[in-house]
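Undergrad: got a predicted model here, sequence first, then my questions.
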Amino acid sequence: MSFKNKLDLWLPRLVLSPSLLAVLIAVYLFIVWTAWISLSSSQMVPKFDFVGLEQYVRLWSTPRWHTAVANLFIFTALFLAITIALGLFLAILLDQKVRAEGFLRAVYLYPMALSFIVTGTAWKWILNPDLGLQKVVNELGWTGFVFDWITQPSFAIYCVVIAAVWQSTGFAMAIFLAGLRAIDTSIIKAAQIEGASLLRIYVSVIVPMLRPAFLSVIVLLSYISIKSFDLVLALTNAGPGSATEMPSTFMFAATFRRNQMGVGAASAIMMLMTVAAIIVPYLYSELREDRNAH
């Protein structure tokens, strides 16, 4: 093999090797380290002894962790359902070749360009009864209007849902719109010739063909919901009380505020297992489809 051929073979590997090394160290090595800490008696500082599943028992014996898990299920279910419904609806509207489509796409996608800290802070002002929506409506003359969910433990989690849906709907819309534009228009024309209404065409023909888009949106939004930390921290700081506690905020508080590093590591591993339970079947499905296609 000539020097040029050897260079062509090894140059991409040499270019990618620093990034690969950084990922191995910054991601996978720290996953292994966190898993080991979760099996130790670590508290304020790491310890490298072995206590088995003791930290996991402590974790699942903590009422605050139960609250965090319950909030995660509520948040994820509502977040996925509303974001997918709105994103699909907006994508279908834009697919009708409306005027100023590029401008509307930019408007819908703009919230995704913001960090969750900015989103959380903005919605904290909007939902604050003394500063935001309630005050504006009251000053307009509707003095009986009350919207103080962010201060109510029973409703605060829904404020997190509102902010997350606002930020992520445009992202879901973009994926669905890409899926719609990839569908052969001859299928729609054939259905129209058969006399099917536009609504019937979308419900029975087009939406079922968006299965890959649905899978991508569900996986990515589920990942966003599981790791949600900065949005909750900026919007409610996991309060009032522990009303909006999430696994990510529990992990942070346990590790850095309550000096329970072992419990925090155990909660991190539980989050990792939840993400893996979502992503691994998705990757398996994609790889199986690729093998079947070949």
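TA: Arrived safely. Numbers count the residues shown, from 1 in each chain.

Undergrad: alpha carbons only for contacts and neighbour counts from here, please
TA: OK.

Undergrad: tell me the buried residues in stretch 109-124?
TA: Leu109, Pro111, Met112, Phe116, Ile117, Thr119, Gly120, Thr121, Trp123, Lys124 (16 or more other Cα atoms under 10 Å).

Undergrad: contacting residues around it?
TA: 150, 163, 166-171, 174, 230-236 (Cα atoms under 8 Å, 6 or more residues apart in numbering).

Undergrad: which of those lies closest to Pro18?
TA: Asp230 (29.2 Å; Cα to Cα).

Undergrad: show me what contacts the closest one?
TA: Asp230 neighbours (Cα under 8 Å, 6+ apart): Phe116, Ile117, Gly120.

Undergrad: pretty sure Tyr108 contacts Ala172?
TA: No - with contact taken as Cα atoms under 8 Å, Tyr108 and Ala172 are classed as non-touching, separated by 10.0 Å.

Undergrad: and those two? Which one has more around it.
TA: In this view Tyr108 and Ala172 are compared by other Cα atoms under 10 Å, and Ala172 has more residues nearby, 28 against 20.

Undergrad: Thr83 is in contact with the more buried one, correct?
TA: Yes - with contact defined as Cα under 8 Å, Ala172 and Thr83 form a contacting pair (6.9 Å).

Undergrad: for comparison:
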Amino acid sequence: MALEQALMTPKQKGLTIEEVVHDDNASVDAILTQHGILSSKDLWHKCKNIMSKFKEVLQEKRRTSSDCSVEAATTIAQVAVFSIQQLKDFCKENGLPGTGHKLQLVQRVSLFLNLPKSGASGEIQRQRPLCYPELAAHDIAYKLKSWIYTCAKNAAARGDTTPKMLTVDVQNAADHWAINHNTCRTLPGVRKCVVENWPQGRDCKYPEGGETHKAVKAFLKKYLTENKMKFYLRARENFISETFHSVINKYAMKRIHFDASHTARLACAALDWNENIHPEDRVVYNRVSDDTAVRRCARTNRDLVTRTAIWKAQLKSRVFA
């Protein structure tokens, strides 16, 4: 496997790998555990994935016909959610004709329930309503992403060694948005809720104890457990390497195999990266060859200033010609 080979190279040179930051990948976790290397996952990927999962499971979930009865419908759109058989059964129970296609049944039931028309022309809106409209109204998915970021950063600042406090902090979001600050008061000062003394109802996203509150709480307990949050205690992010890889992709596209010019292309990417990067984060590309002066990365500001004006032209004429 590529990861196995990548881990062997530093070991052959006498280097010790203590920690590897990667995307949320279970197979990588298993390999790193076998080698005794600390596995940390990129915080941005976790927040992005959990936000997408939250939207899929809760925020964009639509009601089904089993969520309520026909009698409880308040709009024609809600009546249109039910199946033809359910509408026929309702008509039979209330002495209405049970024949015709669904549009006729919906109109018949709507007239019986004396529901307001959905539009000026009385058209039926077939899109089902959201199960938890408060989540979409307040964009809770994005707020959850920011919440996890803040919790992980504070856990790293505290130097937590176990994910217990981080998990409690993350799962507290469900109660916090319902203006229940009992857990907020027990958290350390850095995460102590500053709005616990606000008037009741201010900035309330959904009622406490309601269906939305219960759904959010169940989601957080299921997808943000201690076992899953242990990878984010250090709040690691690998955006710098991701950015450098995007620069490499400009010169050495992944879908094309470069044989003779691959080394020069990597050097070109390193030079391009170092033009606008902080000196501490510069990539040192040191390969001994006949054309080292052209291919290697500038190590000092003096080298950078003298070469940045001509390195692209030199590479184009001497390497890629």
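TA: Thanks, I have the structure now. Keep in mind that this is a model prediction, so the values were computed, not measured.

Undergrad: can you pull the TM-score for these?
TA: TM-score for the superposed chains, counting by TM-score structural alignment, normalised by the length of structure 1: 0.27, backed by 137 aligned residues with a Cα RMSD of 6.5 Å.

Undergrad: circling back: among the contacts of stretch 109-124 of structure 1, name the ones in helices.
TA: 163, 166-171, 174, 230-235 (DSSP state H).

Undergrad: most widely separated two among those residues?
TA: Ala174 and Leu233 (27.2 Å).

Undergrad: dump the ones in helices among the contacts of stretch 109-124 of structure 1 into TSV; add distance to Met251 of structure 1 as well.
TA: Shown next, in TSV, are those (distance: Cα to Cα, whole Å):
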residue	distance to Met251 of structure 1
Ala163	22
Trp166	26
Gln167	24
Ser168	24
Thr169	27
Gly170	29
Phe171	27
Ala174	32
Asp230	13
Leu231	15
Val232	13
Leu233	12
Ala234	16
Leu235	18
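
Undergrad: buried subset of those residues?
TA: Looking at those with 16+ other Cα under 10 Å, the buried ones turn out to be 163, 166-171, 174, 230-235.

Undergrad: of those residues, which is the nearest to Leu221 of structure 1?
TA: Nearest to Leu221 of structure 1 among those, with distances taken as Cα to Cα, is Ser168, at 8.0 Å.

Undergrad: pretty sure that closest one is touching Thr83, no?
TA: Yes - counting by Cα under 8 Å, Thr83 is a contact partner of Ser168 of structure 1 at 6.8 Å.

Undergrad: got the buried residues for whichever strand or helix holds Ala313 of structure 2?
TA: Assessed by DSSP states H and E, Ala313 of structure 2 sits inside helix 311-318. Across helix 311-318 of structure 2, burial judged by 16+ other Cα under 10 Å covers Trp311, Leu315.

Undergrad: swap in stretch 168-187 of structure 1?
TA: Quick answer for stretch 168-187 of structure 1 (16+ other Cα under 10 Å): Ser168, Thr169, Gly170, Phe171, Ala172, Met173, Ala174, Ile175, Phe176, Leu177, Gly179, Leu180.

Undergrad: who's in contact with it?
TA: Applying Cα under 8 Å, 6+ apart, the set of residues contacting stretch 168-187 of structure 1 is 83-84, 86-92, 94-95, 105, 108-112, 206, 209-210, 213-214, 217, 221.

Undergrad: which of the contacts of Asp230 of structure 1 fall in helices?
TA: Counting by DSSP H, the contacts of Asp230 of structure 1 contribute Phe116, Ile117, Gly120 to helices.

Undergrad: which one among those gets closest to Asn71 of structure 1?
TA: Using Cα to Cα, these come closest to Asn71 of structure 1 at Gly120, 17.2 Å.

Undergrad: not counting sequence-adjacent ones, nearest residue to that closest one?
TA: Leu235 (4.3 Å; Cα to Cα, 6 or more residues apart in numbering).

Undergrad: ok, the one you found - contacts?
TA: Gly120, Thr121, Trp123, Lys124, Val160.

Undergrad: at 6 Å instead, please
TA: If you count contacts by Cα atoms under 6 Å, 6 or more residues apart in numbering, Leu235 of structure 1 has them with Gly120, Thr121, Lys124.

Undergrad: how about Pro212 of structure 1, secondary structure?
TA: When classified by DSSP: H, G, I helix; E, B strand; the rest coil, Pro212 of structure 1 comes out as helix.

Undergrad: now for it, how many residues are close by?
TA: Residues near Pro212 of structure 1, counting by other Cα under 10 Å: 14.

Undergrad: now Arg288 of structure 1
TA: Arg288 of structure 1 has 11 nearby residues by other Cα under 10 Å.

Undergrad: and it, how far from Pro281 of structure 1?
TA: The gap separating Arg288 of structure 1 from Pro281 of structure 1 is 10 Å, by Cα to Cα, to the nearest Å.

Undergrad: between the buried residues of stretch 109-124 of structure 1, which sits nearest Ala22 of structure 1?
TA: Distances from Ala22 of structure 1 to the buried residues of stretch 109-124 of structure 1, taken by Cα to Cα, are shortest for Phe116, at 25.4 Å.

Undergrad: which SSE is the residue nearest to Lys48 of structure 2 when sequence neighbours are not counted in?
TA: Closest residue to Lys48 of structure 2 apart from its sequence neighbours, by Cα to Cα, 6+ apart: Lys145 at 7.0 Å. Assessed by DSSP H and E, Lys145 of structure 2 sits inside helix 140-158.
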